[in-house]
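S.K.: Test case, fold it:
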Amino acid sequence: MNYGIGDILTLLGSLGLFLFGMKVMSEALMKLSGTRMRAFLATTTSNRFFALTTGFLITTAIQSSSATTLMVVSFVNANLLTLTEAVGVVMGANIGTTVTAWLISILGFKVKMSAIALPLVGAGFLLSMSKRAQIKQWGLFTIGFAVLFIGLQFLKDSVPDIGSNPDALAFLAEYTSKGYLSLLLFLGIGTLLTLVIQSSSATMALTLLMTFEGWIPFDMAAAMVLGENIGTTITANIAAFVANYQAKRAARAHLIFNLLGVTWVMLLFYPFIEGVAVVIEQLEGDSPFIKAAAIPIALSLFHTSFNILNALFLIGFLPLIVRIVEWLVPEVVEPEHLLEEPRFLDKASMKYSQTAIKALSDESVRLLENAAYKVLSHGLRVHRKDLESERHLKEILEQIDTIEIDIDQFYSTRIKRIYSKILDYATQLQQKFTLDDCEIETIRNVLVADRLLVQVVKRMKPLHLNMDRYLDSDNDAIRREYNTLRRHILKVVRLIKHIGPVGESLFLRKHVLGIKPKHAANT
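M.R.: Next comes the predicted model:
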């Protein structure tokens, strides 16, 4: 068997064509269902079973578990999903990704797709020329689907016939006949291949191809599939590297969940694959241990049954997995010097409109809680802890302490920079995404609230000076008037804290600007 550099390049080119087809297909599906799908993800994960179903449906729709997992990490980073919900979605994504293996096994090895692939490319090209966005994306999906199977056909043609080379067969037999050591070796190969290619579907296609051509037996291929389940978790962990601790927890949970699944299957490995072989023999008439042509379907069944059983088995332990991850990735308390920089306005959140809007809102709330409340309370000569306590206002107002604060410096270091970043982020958000009316209204409310917040802080300087001057005055009338003013302002601040971040901007628009929200026009 002579296999030179040209043959290796042909093999790599075939793999590249397969990956390109999958990329085009997945991106088209993402754009076709993008906004609705992300809204679906954010609203249908109220319990672990709904979350699992959501993960399965989304991954089946877009044919990419990595895309689903990256979306989950972004949503957790933006606090749109809890850690428990995120792990449930990842469990479902693991099941959804097995659909790809079935498509490749049936259409790639049992159906002659190459005969219709080029006509599909032609039809897809015509559709992609449409000015209507949806028709164009369906055209790109068709092209991607066809190119995927063209790449698979090239892969099949570029893999050498192992049966005609006794030396190669003897070499492979040496590494496939060592029992559990061989299983661990091929598990590692599956993990490494997925790490390098960054696509479990592509690694699955290579595994199916090697079994179909007789390179590796069914049991070693099953071990490679388990390795792919570990390797695919790295994508999310890389994405979470620059995200917050919550997103890191979601990525680690994905890794732990898949590692636990691989561990218990390895302990029951041979009974498990023998059970799969019995089912395939009943359905196909051939055993995957005897006939190589039966292995692709058997491997797809193994992949699906493993992920379904793993999800059903571990979903009951989901709270425990969450606690383990919380222990591994502790909550990060924001250092004092980082209060001068934005916390939520990162590139990861700008990936989707929903996460970007949530980041904008969260940064605004952070600006209010970490900066504005301090200026307001100290400017009124009240300790912040008293402002946030349940103590009666009369009791707080009777305690007049001298509290030093340089409002100009505080505004420059804690508020001005972050407010400027919020405005820049909002501009980028509106330029990047096509937003609906509800999203536009949300952004407007947040920006109005921020502008009012900044105006209030700026106006605190003269008020603070007057408080220092007149609260210690011998004139009872002036002192009483300023205490009345303190009481009114503190009542409003406490009310804003009580209604929380959701109501903050609407409260300020309605009661300070006098603007009535559109959805409240008839109330």
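
S.K.: hey, let's count contacts and neighbours off CA atoms from now on
M.R.: Fine.

S.K.: helix, strand or coil for residue 332?
M.R.: coil (DSSP: H, G, I helix; E, B strand; the rest coil).

S.K.: so who does it touch?
M.R.: residue 245 (CA atoms under 8 Å, 6 or more residues apart in numbering).

S.K.: Let's compare: structure for the following, please.
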Amino acid sequence: MTRLFPFLAMFALGYLFIQSEHFLKISAGVAIFLFGMLSLENGFKAFSGGLLESVLKRSTDKLSKSVGFGIVATTLMQSSSLVSVLTISFLSAGLITLGAGIGIIFGANLGTTTGAWLVAGFGLKVDIGAYAMPMLVFGMLLIFRKNNSLRGLGYVLSGLGFLFLGIHYMKEGFEAFKETLDLSQYAMNGFKGVFFYTFIGIIATLVMQSSHATLVLIITALAAGQISYENALALAIGSNVGTTVTAILGSLGANLEGRKLAVAHLIFNLLTGILAITFIYQLVDIVEFGAAFLGIEAQDYTLKLALFHTLFNLIGIVALLPFTQKMVWLLNTFIKEKPQTLVRVDDALYLNEAALEFPNAAKEVLFKETKHLYINGQSLIAYALSVRPGDITSGIAPDEIILQRSRPMPKDMESLYERKFKPVYSKIIAFAVRAQTNANEADTEAIMEIRRASLRLAEAIKDAKHLQSNMLRYVGSSNTYIAEEYNFIRANLIKQLRHINLLLNTEEEEMLTLLFGKIERESKAFDAVSGRSLDKLIREQKITNTMATSLMNDTAYASAIAANLTTMAKILFTNHALYEHTSEVITLSEDDVA
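M.R.: Coordinates of the predicted model:
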């Protein structure tokens, strides 16, 4: 039935189109309007070039700023859906808090009401179709330009053109409808009508996936006299509640925090809708008073509808804003991952569909997922060294760990690689490729660098698999000289792993400088000491030729592991926004290293 539904819907609509040319014109107007909204969203995504994301990050340190950002962004873009998707993606990436996300959603609900004012105050008063044509022509010319900003501007102009054209067709369709069918005869008064038309508004928004499109349809129908003013108010309430489904659908690809925000959006719109329905007649009286104060004519019901829409959303914000932190507490308390998913380290933890929409969010989740991949990879390297992963993160000295783990620990490295490393690694590579679709040149380069970091880590794991075979043979060997050499390799790699752990989890500039210096120094010292020790053992015939060959190869593997891990850390360091201001520390001179 799910697969058949679209075809059945198209068949039913086709039949209605044959029966009524006016219904076809209204439906075409809705379709053109929705296409305009998609073009407008694409335009703002391309045209922002990261500006929107940067403003969002700087505008969420206070709840009042978050609300303000939601109002301004939605007013400018005329799309609460785009603002919702942006907010969910940044929340999923950990770039903003849940409280800030809720504030943005509050503001977006108020910002979206400006669309009703524009349509009621401008769209119905002039021949809006005349403005649409030049916008479409200029927009299409710019869309085919190679420059990303010009192409974005082209999408914005085309989107506005399609929006205006859609409104024009909807208005004409409803006006023509009056000649054959008067829909106002189906008006219902009292709370019975309020509940019925609120439900119709919810269904209409679910179908069109846009409360903005539903509201324009309501305003044009009201202007043509096809619906009563009271029923139009109820439809507006329904469109507000129905738009939460867009946020819920947007959160399906998001992580736990994104889903919490979608629930917060649903709570806000439901409670606002309940308040609006309960006090609808009191709100109508306030609207009448406000309309007289603003100079709105008594018979201008479309502007009164816009005022009503703004009023009940504003009341919802005023009523719920003081309880934002309590809402955050409730969401954190009752919406949790199932216990078993918390320990699924063998799967991606941070990658989500929502973050793909915006390059900054995509880079952040890639950074976090690569750190997660390193934790998984670190455990494989630990097993290759015949120590436990917990030993790496413990406070025990490396030499003490070597004494405690004096016997080889056989582990199936291939099985561990396939289960704990490869699934996450594969998803990082695939996600990075998809993330480049919406990225500009600079963001694409950064994403490719982060992908290169995971590739370096994969190379380190492969070298660790090669290293393991001789490690199992010579750890605990009766030949104390060869055993000491392999223990030297083990101790030094444990130190390197610990330094990289600290490097990826510190925000202190001095500590970062010190860690990079230590990693560089110990890597060079390791190679030098290993070379001298090997020469001496061969000259004094303390190890066999086979042992010498194995040690020579494994020293190279260990050196490659350390080098790949260091390169990985440097790449992540220089491509994470947190460390941009301290990136000069990776270019230490020889004196600095010493």
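
S.K.: In the stretch 351-500 of structure 2, mark out all the strands, start to finish.
M.R.: Taking DSSP state E, counting those that start in this stretch as the criterion, the stretch 351-500 of structure 2 contains no strands.

S.K.: show me where it has helices.
M.R.: 359-384, 389-393, 398-404, 413-416, 422-435, 441-474, 480-504 (DSSP state H, counting those that start in this stretch).

S.K.: May I see the buried residues of the last one?
M.R.: Right, helix 480-504 of structure 2. Buried residues in helix 480-504 of structure 2, defined by neighbour count with 16 or more other CA atoms under 10 Å: 482-501, 503-504.

S.K.: For it, which helices and strands make contact with it?
M.R.: helix 359-384, helix 389-393, helix 398-404, helix 441-474, helix 509-539, helix 545-574 (3 or more CA pairs under 8 Å, 6 or more residues apart in numbering; DSSP states H and E).

S.K.: And the last one, what does it pack against?
M.R.: Applying 3+ CA pairs under 8 Å, 6+ apart, we find helix 545-574 of structure 2 packed against helix 441-474, helix 480-504, helix 509-539.

S.K.: can I get these in a markdown table with distance to residue 20 of structure 2?
M.R.: Shown next, in a markdown table, are those (distance: least, CA to CA, whole Å):
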| stretch | distance to residue 20 of structure 2 |
| --- | --- |
| helix 441-474 | 50 |
| helix 480-504 | 65 |
| helix 509-539 | 70 |
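
S.K.: counterpart of residue 280 of structure 1 in structure 2?
M.R.: Aligning on TM-score structural alignment places residue 280 of structure 1 opposite residue 291 in structure 2.

S.K.: Neighbours of its match, how many?
M.R.: 19 (other CA atoms under 10 Å).

S.K.: you'd agree it is up against residue 304?
M.R.: Yes - between residue 291 of structure 2 and residue 304 there is a contact at 6.6 Å, judged by CA atoms under 8 Å.

S.K.: thinking again about what came up before, for the match of residue 280 of structure 1, helix, strand, or coil?
M.R.: helix.

S.K.: can I assume residue 68 of structure 2 is in contact with residue 109?
M.R.: No - assessed by CA under 8 Å, residue 68 of structure 2 is found out of contact with residue 109, at 11.2 Å.

S.K.: Helix, strand, or coil at the aligned residue in structure 2 for residue 266 of structure 1?
M.R.: Matched by TM-score structural alignment, residue 266 of structure 1 corresponds to residue 277 in structure 2. What three-state DSSP gives for residue 277 of structure 2 is helix.
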